[in-house]
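K.L.:
Just need the structure, nothing else, for what follows:
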Amino acid sequence: MSDQVPVISMRLPQREFAEAFGASFERFGFAMVEDHGLDQELVDQAWEKTREFFALPDAEKRAYVLQGRAGARGYTPFGTEIAKDAQHVDLKEFWHVGRDLPEGHPLSDSMPPNIWPDRPAGFRDALEPLFGEFDRVGGQLLAAIAIYLGLNDDWFEGPVSDGNSVLRLLHYPPVDGTAPGIRAGAHEDINLITLLLGAEEAGLEIKGRDGEWLPVNPPQGALAVNVGDMLQRLTNHRLPSTTHQVRNPDAGRASKARYSMPFFLHLRSDFPIRTLPGCIDAEHPNRYPDAILADDYLRERLIEIGLMKA
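P.N.:
As a prediction, this is how the structure comes out:
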């Protein structure tokens, strides 16, 4: 395979798509996916409301910081999150939309209800259904991964049912040349898979096997999709969670803000992450003989990136 992350159409027959998508995941930990079927009207509305929200006064945005919730819902201010082992905080701010569970649901302790800002008008109306759209398309991508791994195409349905997924609205303000750090330091995602809109603006890079940084620039409207640490662990590293970053813009773009919209697709909080038997053999012994609950794993990682206190 060439040293470019491929662009793959979801209009391909399911098994053909699964083979191409899975092969890209196995080689790069990333794939670019077009013809994904996300409701474009909802996507357009969400971009509009995202820009309007982040243009609000800082004090107004900070009214939606939820203390003690590790940024799981609402607003996380600029300069809060830091990549594992990084020296400087990321140059970004973000808003989180999660799954709302019915009252009395057994997973409610790990998944608080959403909060919604008073402004801009229509924010909830745009973002709530878009969460559902990402969830739907994410399920289709997981079905392809299941097929690639030799599992039934519905294997992931139970593990992600009522999963702790999060839609993040990201704003990277214009970059001051004297600012320490970069927009998003080198990191791996915690979750199962990530579906990202907005990577057309240059900056997203993945670390290749040779240690060099490789740009990922999807076609307009396409998704950049990547393996998270939970899927890496589940597959005994057959599907790698690749280190990636968002570098600072070149001088000509430094005065421009960058917006992106990742959907972090998570397992159920009570799902035990246990290595798939089909990913273990004599040449690939089980790296993780002990299972760990998805919520326990998430907490460990949130502490590492500064969103939760030990």
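K.L.:
CA only for contacts and neighbour counts going forward, please
P.N.:
Fine.
K.L.:
how about the helices in the stretch 51-200 of the chain?
P.N.:
58-62, 123-148, 157-160 (DSSP state H, counting those that start in this stretch).
K.L.:
In the second one, which of the residues would be classed as buried?
P.N.:
Buried residues in helix 123-148, defined by neighbour count with 16 or more other CA atoms under 10 Å: 123-124, 126-128, 130-131, 133-135, 138-148.
K.L.:
and the angle from the host helix or strand of Arg15 to helix 123-148?
P.N.:
According to DSSP states H and E, Arg15 maps onto helix 14-28. Relative orientation of helix 14-28 and helix 123-148, computed by axes from the mean of the first three to the mean of the last three CA atoms, to 10 degrees: 90 degrees.
K.L.:
before we go on, could you also do this sequence so I can check it against the first one:
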Amino acid sequence: MVELVAVDYAAADAEQQFVQSLRDTGFGVLRNHPIEQSAVQDIYRHWTDFFNSDEPDNFLFDPQKYDGFFPRAMAETAKGHTVRDIKEYFHYYPWGRCPDALKAEIDAYYQSTIEFAAKLLGWIENQTPPEVAAGYREPLSNMINGSEQTLLRILHYPPIEDGVMPGAIRAGAHEDINLITLLPAANEPGLQVKARDGSWLDVPCDFGNLIINIGDMLQEASGGYFPSTTHRVINPDGQDSRRARISLPLFLHPRPDVVLSDRYTAGSYLQERLEELRSSDKK
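P.N.:
Now for the predicted structure:
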């Protein structure tokens, strides 16, 4: 049975182990990585205070730019699902809106994480078989240079209330749209990835782990060699359901002009997927 095992970033063969995990499961988990956990903890604490205040209503999302606060009533409905996820969230882009008191901290995290993500894209390219890498229209790490599409989402999963709608979970089974997603292990468990045999694997959530998964755009660019794997966030049991959960995924996007394949540019792919999401929200 396939297991997700955290790879030591400092290990001599970390690059090979990490990329093999991505190939096998669509997910890789790193420990002893350079993302500062103290910075992550501070962000969790400060944004928990933000979500528990009246301030989010001052930053309601822009339906054209998609920046700002998305209340639970406007949360996503995963593709193929009919019930909204039990979550609320804030979309941060450097060019977008952000509470002044939180701007410097979240922007520093955004920039440093993108730098690290570029290194991981280099690992992925290094470990791609030559016949697959020949299909990359430009180096993977170069695809994100100058991109204004990379999204940092601050997710708040509130405590599960009595009488929740049947079928509603914190995040329905879905795949990500982008190249790769970087996620510091959240302050609560619940993230699962779907294995090739249809079973669900728990993603190691020890605080300090960094979770990386393949998105649809890298699957497209690699001709399916790297799988964009279905994942979800399940509801906790018992008293754990009364605790909120904070999560901080960075969705790494290429520039819109980047050619992913003969079928798509990054821009055309993103527009197609966003239209699908908008259509599902109207049903």
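K.L.:
hang on, the earlier thing: which strands or helices does the helix holding Arg15 of the first structure pack on?
P.N.:
Under the contact definition 3 or more CA pairs under 8 Å, 6 or more residues apart in numbering; DSSP states H and E, helix 14-28 of the first structure sits against strand 7-9, strand 30-34, helix 123-148.
K.L.:
now the first one: which residue numbers in the second structure?
P.N.:
When strand 7-9 of the first structure is aligned against the second structure using TM-score structural alignment, it corresponds to residues 6-8.
K.L.:
That stretch vs the first structure, average offset?
P.N.:
Following superposition, stretch 6-8 of the second structure is found to deviate from the first structure by 1.0 Å on average (mean CA distance after the TM-score superposition for the first structure).
K.L.:
contacts for that stretch?
P.N.:
14, 17-18, 28-33, 204, 209 (CA atoms under 8 Å, 6 or more residues apart in numbering).
K.L.:
looking at the residues you listed, which has the most residues close by?
P.N.:
Sorting the contacts of stretch 6-8 of the second structure by how many neighbours each has (other CA atoms under 10 Å) puts Val29 first, at 27 neighbours.
K.L.:
Please report the distance of that one from Asp162 of the second structure.
P.N.:
Spatial separation of Val29 of the second structure from Asp162 of the second structure under the definition CA to CA, to the nearest Å is 34 Å.
K.L.:
ok, now Leu274 of the second structure?
P.N.:
For Leu274 of the second structure, the distance to Asp162 of the second structure - CA to CA - is 32 Å.
K.L.:
Neighbour count for the two, which is higher?
P.N.:
Neighbours per residue (other CA under 10 Å) separate Leu274 of the second structure from Asp162, with Leu274 holding more: 12 against 8.
K.L.:
Over in the first structure, tell me which residue corresponds to that one.
P.N.:
Checking TM-score structural alignment: Leu274 of the second structure goes with Leu302.
K.L.:
swap in Asn126 of the second structure?
P.N.:
Per TM-score structural alignment, Asn126 of the second structure is aligned with Ile147.
K.L.:
Its match and Trp95 of the first structure, how far apart?
P.N.:
Distance from Ile147 of the first structure to Trp95 of the first structure, by CA to CA: 33 Å.
K.L.:
Which helix or which strand is home to Asp257 of the second structure?
P.N.:
Per DSSP H and E, there is no helix or strand for Asp257 of the second structure.
K.L.:
May I ask you to confirm that it is in contact with Ala266?
P.N.:
Yes - using CA atoms under 8 Å, Asp257 of the second structure is in contact with Ala266, at 6.3 Å.
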